[in-house]
Each structure stands twice: as C-alpha cells, then as structure tokens.
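# Fold the following for me, if possible:
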Amino acid sequence: MAEAAVRVLVDGQAQDRVSVFDRGLSYGDGLFETLRFEAGEAPLWPRHMQRLASGCERLGLPAPDAALLREEARAVSAGLAQAVVRITVTRGTGARGYAPPAMVQPTRIVAAFPLPPLPAAHYRHGIRMRLCRLRLAEQPLLAGMKHLNRLEQVLARAEWSDPAIAEGLLCDATGRAISATMMNLFAVLDGALVTPALERCGIAGVGRAEVLAARPAQVRDLPLDELLRAREVFLSSSVRGILPVCELDGRTLEVGPVARAMQRHWRGLGFSMEAG
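The predicted structure is shown next:
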C-alpha cells in the first residue's frame, strides 16, 4: 500500500479504494467534513459533527457514529502535530440509475494529511482576492450543505494561476456576494459585521458558525456593490482560520480590528496562528 494510504481508512479498514459503483463517485451522492487537528484534538469537532448529522438528515443518509469517527480521525492523524482530516460519507454502492437503493449501506472514508503551509504574511497583512467569472447556481434544497458536488468551486479556482492571488470571490446569478471558493465571507459595513445569507446557495462553514457564535452579525443578502464599499473584509475557514483581505478585485483594504479580534478568538480555541 502506498505511503499516503496508511493514513486512510475506508469503513474502518486501512485501504485507499472504493467500489466503482459507489454513489459518491457516480453521482456525488454524499457529504464531507474537513477538520483541522492540533496535537490530536479538533477544537471545532462538535460543530463539524452537528453539520454532518444535519446534512445526513437532509439527504436521507444514516449518520455515522460520531464516537467512531473521532476514534478513526485520531488514528489516521496520529503522529502529525497539525493535520487536516477529511471525513467523507456516501450513500454506498447501488444499481445504475438515480433512484437511491432501498437498503443503504453508507461508505465511510476518513483520511489525514499534513497541514499545508499557512504563510504568516497572509495572517498579518491579508490576502489578495479576485472576482470570479463563474456564478453560483441556486438550489435551496442543497444550500448550506457540504455535499460532494464541488464542480462550481473547481471551475472557479481554475480561472487563475497567479500565486499572488490567494482566493476568488463567488457571487450568485443576481450579483449577490456569497463566499470565497474555499472560505466564508465577512464584511464590516457602517460599523456592523455582515455575512451573506446562504439559503439559496453556498456552504454554511463551521468556521462561519464559530464567528457568528462569537460576535453579533447581520446574516443577509450582500450585493457585490455594497461589499466593495466595506471598510474591512475577512474570510473564515475551519482549516485556515481567519484571513483578512487586503485587496479585493484591485481595491485596497486595510486589515481591521474585527478581523484581528477574531484571530485572537481563534487562538483562544487552541489553533496556532501567526497573526494578531
């Protein structure tokens, strides 16, 4: 088995393969969570398990046992001081066709990877962000969920290769700002913290939920032209934490006090961060 495979469990077994008839592969029929572990602990674990259970209920999937997932996540991340653990749950195998099988036996994949480099300058001075041409489609039945269909994000991320641009801004078809390609979006407007409503499209991130629990904020539609007038903009991610935006589609922004306060909050949760 390849070196990378020793950090992958499929239904509890050390392997790196699933059936070609798995509905996750055939139809994107499933969900995933991406967690950051620090010294064997995931500070946002309860929020991840809450979102996974909610997503399974919405898709009609049996939810995996959270205690078992924690045991497997710790096993695959053992020996890594900082790790990214991805938990994937699919509807399992089934006959050809969209109709779900009458008896569902989900596939459970738990994999660990070393935490990628997180440049200190990004946290201290902010990141540059561009506006993506791709527009997110509206589907309220799937909005907020971290389901396996991520082709919109793949196509959006393929729009640029400049390493100086760290993220892309995604809007919906009517021009409302929704999120970055991999992170949730926050802006300070007229002294109030605002984050886009996600009832039509987008992912309700675990990092976003933590920010909303820590600080009062308006959750509402955020037209692009209003966002471009913001005093400060920052992004949230359960893996990357809080990243200020210093440039948005050519417009210069300053790293503001709200982003700095949320970075301090993140460190208080147990995440190592460079900035603040």
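
# From here on, just use CA atoms for contacts and neighbour counts.
Will do.

# any chance you could map the helices in the stretch 1-150 of the chain?
In the stretch 1-150 of the chain, the segments counted as helices under DSSP state H, counting those that start in this stretch are 23-27, 45-59, 66-77, 120-125.

# Save the ones you listed as CSV, and put in mean neighbour count and distance to E199 too.
As requested, the helices of the stretch 1-150 of the chain are exported to CSV (neighbours: other C-alpha atoms under 10 Å; distance: least, C-alpha to C-alpha, whole Å):
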stretch, mean neighbour count, distance to E199
helix 23-27, 19, 23
helix 45-59, 17, 14
helix 66-77, 18, 26
helix 120-125, 16, 30
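
# Now render those as TSV, adding distance to G168.
Compiled in TSV, these are given as follows (distance: least, C-alpha to C-alpha, whole Å):
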stretch	distance to G168
helix 23-27	26
helix 45-59	24
helix 66-77	30
helix 120-125	15
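
# And those helices: which comes nearest H147?
Set against H147 and scored by C-alpha to C-alpha, these come closest in helix 45-59, at 7.9 Å.

# what are the ranges of the strands in the protein?
With DSSP state E applied, the chain shows strands at 8-10, 13-14, 30-38, 82-90, 107-114, 127-136, 165-172, 177-180, 184-189, 192-196, 218-220, 232-237, 241-248, 251-252, listed in chain order.

# Before we compare anything, build this one as well:
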Amino acid sequence: MRDLMLPLDDRGLAYGDGLFETVLVRDGQALLWEAHLARLAEGCARLGLPAPPRAHLDPLPAACGAGLQVLKLVVTRGSGGRGYRPPAEPEPRWAWRATAFEPAPRRWFAGVEVRLCALRLGRQPRLAGLKHLARLENVLARQEWDDDTIAEGLMCDSEGYLVEATAMNLVWLRQGRLETPLLDQAGVAGTLLAALDAETSLQRVRAEPQRLLQAEAAWVCNSVQGVWPIRVLRDAEGAVLRRWEVAADDSLRRLAHPLLGYPVEPDS
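Sure, this is the predicted structure:
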C-alpha cells in the first residue's frame, strides 16, 4: 500500500474526496498517535466511508525507521459512483509514506514573522475541523508570499473571523487567557491543539484580527513543527501591525513540546 498508484478515477484524486494525517514519528514511535487516529476515524464517519482497520495502521510508525520522520497517511473513498455521486458501498484506498524531517529550533526560541492572508476561507460546518484532501484554499493562500522571512500566513473566513494559519493552528494570550479561534465553520482541528486543550483551558472564540492585536503573546503550532511564538504580524501588503517580545520562558512551548519530544529550553 505504501507505493500505491492511484487510478485516474480515484475520488480522492478527482474530487479531494478523502482525508489525510501527518504524524511526527521518532525512532518508530508516533507522537499523539491516538489523537491522529481519533481525528481520522471522526473524519471517515462524517464523510461516510469506512476507516482503515486499526490493525493495519498501528504497525506503520515502526515501519518508518530510525530518526525523526513524518508519516503521511492518505485515505480516499476509492473509485466508483457516477460523477459527484459517491458509490453506495465505497471501497476506500489508503496509502502512506515516511519522510525524514528536521525541525526549525530557531523558530521555537527566536519567534517568527507571520502575515494576514488576503484569501478568505469558505464557511462549511459539515467539513469544519476535518483534515480533508480538498486544500486548494490553503494552496492559494500560501502562494501569496515567497519571502522566506515570513513563516506563516493567518487566514480569516468569509465573514472576516480568524480561523488558522495555512498549515498550523493559532493561539494567543489575551487578558491572561489562552484563546484560539472557533473551528465550527472552517479550519482543521489540530491534534496538538486538542492536546493543549486537555492540558490547559483554551477559550474558543470568534474573533476578528483586531482581537489578536490586543494579545500579550501569540503562537502558531502543529503536531509536526511544535510551537512557534509570533514575533511580528504583518498585513497582506507587508505593513507591520504588531510586534511582540518573545519570552525566554514560553508557557505554551512548555506545555506542548514535551508532548512531541521537543526541547523546552534552548540546547536542552
């Protein structure tokens, strides 16, 4: 299954009809594995397709080999149906690959610059939270800049509310509370975000970018890269909207990085 060639009539290839997971694996041990499998199972249930058997998935991390790897798992509805109409009894395909990974420690400790994206995410509550294959909005948003000093782009929905970054979730500290955007209309419910929610009280809010400007600190995070504190926020034209001092003792990194096996302090 690892090197499966998808036929042209595969619905994942043709329509984005499927899901994927990207899992950090360290020496054959998957980090946040249960959270990834739970999100995949929920996504399959919501899309109405059978999930891959757990007995087939559990051996995958060990097969990734030594070192730090990213395991990408793709599940599609398979072939069949007529046009957009799916088959009554789908026969899903799934495939995986492992890629050697090197994180960016400087971004953990020195912080990053991010920008607001001009692209707006469409609202669709039936897909909100899922890591589905139809990611053209993210691709177009990521095309908005090619400056390597900009690490991420923050996206709002069609109503102007913050949702997420192009490949990461967004968290900020405001009036002593950790807040993160509601993901009930758009966006991906990240596994690291879910783990952080279990560790501390994340307030899920519907917020415009102005609320972010009032924050004492802000971060982007995911289960592969870890936590990047935001140092500079720019608008879609490049003008600086806000600067933050990056704390040496970062509270969110202290919560998140032990879950991923990443250091909390520089050179630790």
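
# List the TM-score for the superposed pair.
Scored against TM-score structural alignment, normalised by the length of structure 2, the superposed chains reach a TM-score of 0.92; 260 aligned residues with a C-alpha RMSD of 1.6 Å.

# that older thread, let's have the strands of structure 1 in CSV, adding distance to V76 of structure 1 and mean neighbour count.
What follows is the strands of structure 1, written out as CSV (distance: least, C-alpha to C-alpha, whole Å; neighbours: other C-alpha atoms under 10 Å):
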stretch, distance to V76 of structure 1, mean neighbour count
strand 8-10, 6, 22
strand 13-14, 9, 15
strand 30-38, 11, 22
strand 82-90, 8, 23
strand 107-114, 6, 22
strand 127-136, 31, 19
strand 165-172, 29, 22
strand 177-180, 29, 26
strand 184-189, 27, 24
strand 192-196, 34, 21
strand 218-220, 36, 14
strand 232-237, 22, 25
strand 241-248, 22, 24
strand 251-252, 42, 12
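
# Would you convert the ones you listed into a markdown table that also reports distance to E72 of structure 1?
Formatted as a markdown table, the strands of structure 1 follow (distance: least, C-alpha to C-alpha, whole Å):
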| stretch | distance to E72 of structure 1 |
| --- | --- |
| strand 8-10 | 7 |
| strand 13-14 | 10 |
| strand 30-38 | 13 |
| strand 82-90 | 10 |
| strand 107-114 | 7 |
| strand 127-136 | 34 |
| strand 165-172 | 31 |
| strand 177-180 | 30 |
| strand 184-189 | 27 |
| strand 192-196 | 34 |
| strand 218-220 | 35 |
| strand 232-237 | 23 |
| strand 241-248 | 24 |
| strand 251-252 | 44 |
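
# count of neighbours near the alignment partner in structure 2 of G126 of structure 1?
If you follow G126 of structure 1 across to structure 2 using TM-score structural alignment, you land on G111. By the measure other C-alpha atoms under 10 Å, the count of residues near G111 of structure 2 is 23.

# who touches G111 of structure 2 in this structure?
228-231, 246 (C-alpha atoms under 8 Å, 6 or more residues apart in numbering).

# Once you drop chain neighbours, what's closest to it?
Spatially, and ignoring its direct neighbours in sequence, G111 of structure 2 is nearest to P229 (4.7 Å; C-alpha to C-alpha, 6 or more residues apart in numbering).

# what does the one you found align to in structure 1?
With TM-score structural alignment as the criterion, P229 of structure 2 lines up with P244 in structure 1.

# residue contacts, V255 of structure 1?
Residues touching V255 of structure 1, when contacts are defined by C-alpha under 8 Å, 6+ apart, comprise 125-126, 232-233, 244-246.

# Tabulate those residues (CSV), appending distance to D65 of structure 1.
Rendered in CSV, the data for the contacts of V255 of structure 1 read as follows (distance: C-alpha to C-alpha, whole Å):
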residue, distance to D65 of structure 1
H125, 41
G126, 38
E232, 40
V233, 37
P244, 36
V245, 38
C246, 41
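
# related to what we said a few turns ago, and the helices of the stretch 1-150 of structure 1: which comes nearest A112 of structure 1?
With respect to A112 of structure 1, and counting by C-alpha to C-alpha, the nearest of the helices of the stretch 1-150 of structure 1 is helix 66-77 at 5.4 Å.

# counterpart of V163 of structure 2 in structure 1?
For V163 of structure 2, the equivalent position in structure 1 is taken to be I178, counting by TM-score structural alignment.

# quick one: contacts for its match?
When the contact criterion is C-alpha under 8 Å, 6+ apart, the partners of I178 of structure 1 are 169-172, 184-185, 196-198, 201-202, 222.

# at 10 Å what do you get?
I178 of structure 1 makes contact with 135-136, 169-172, 184-186, 195-198, 200-203, 221-224, according to C-alpha atoms under 10 Å, 6 or more residues apart in numbering.

# ditto for A104 of structure 2
By C-alpha under 10 Å, 6+ apart, the neighbours of A104 of structure 2 are 225-226, 228.

# what do you get if the cut-off is 8 Å, keeping everything else the same?
Q225.

# residue in structure 1 matching A45 of structure 2?
Residue-level alignment of A45 of structure 2 against structure 1, with TM-score structural alignment as criterion, gives E57.

# Actually, L127 of structure 2.
Counting by TM-score structural alignment, the partner of L127 of structure 2 is L142.

# swap in V23 of structure 2?
V23 of structure 2 maps onto L35 in structure 1, with residues paired by TM-score structural alignment.

# I'd say its match and E41 touch.
No: assessed by C-alpha atoms under 8 Å, L35 of structure 1 is found out of contact with E41, at 10.0 Å.

# What about L255 of structure 2, how many residues nearby?
Based on other C-alpha under 10 Å, the number of other residues close to L255 of structure 2 is 15.

# how about it, what's its match in structure 1?
Following TM-score structural alignment, the counterpart assigned to L255 of structure 2 within structure 1 is H265.

# cool, and D10 of structure 2?
Per TM-score structural alignment, the equivalent position to D10 of structure 2 in structure 1 is D22.

# do E245 of structure 2 as well
With TM-score structural alignment as the matching criterion, the partner of E245 of structure 2 in structure 1 is E254.

# correct me, but its match touches A230?
No: counting by C-alpha under 8 Å, E254 of structure 1 stays clear of A230, with 10.3 Å between them.
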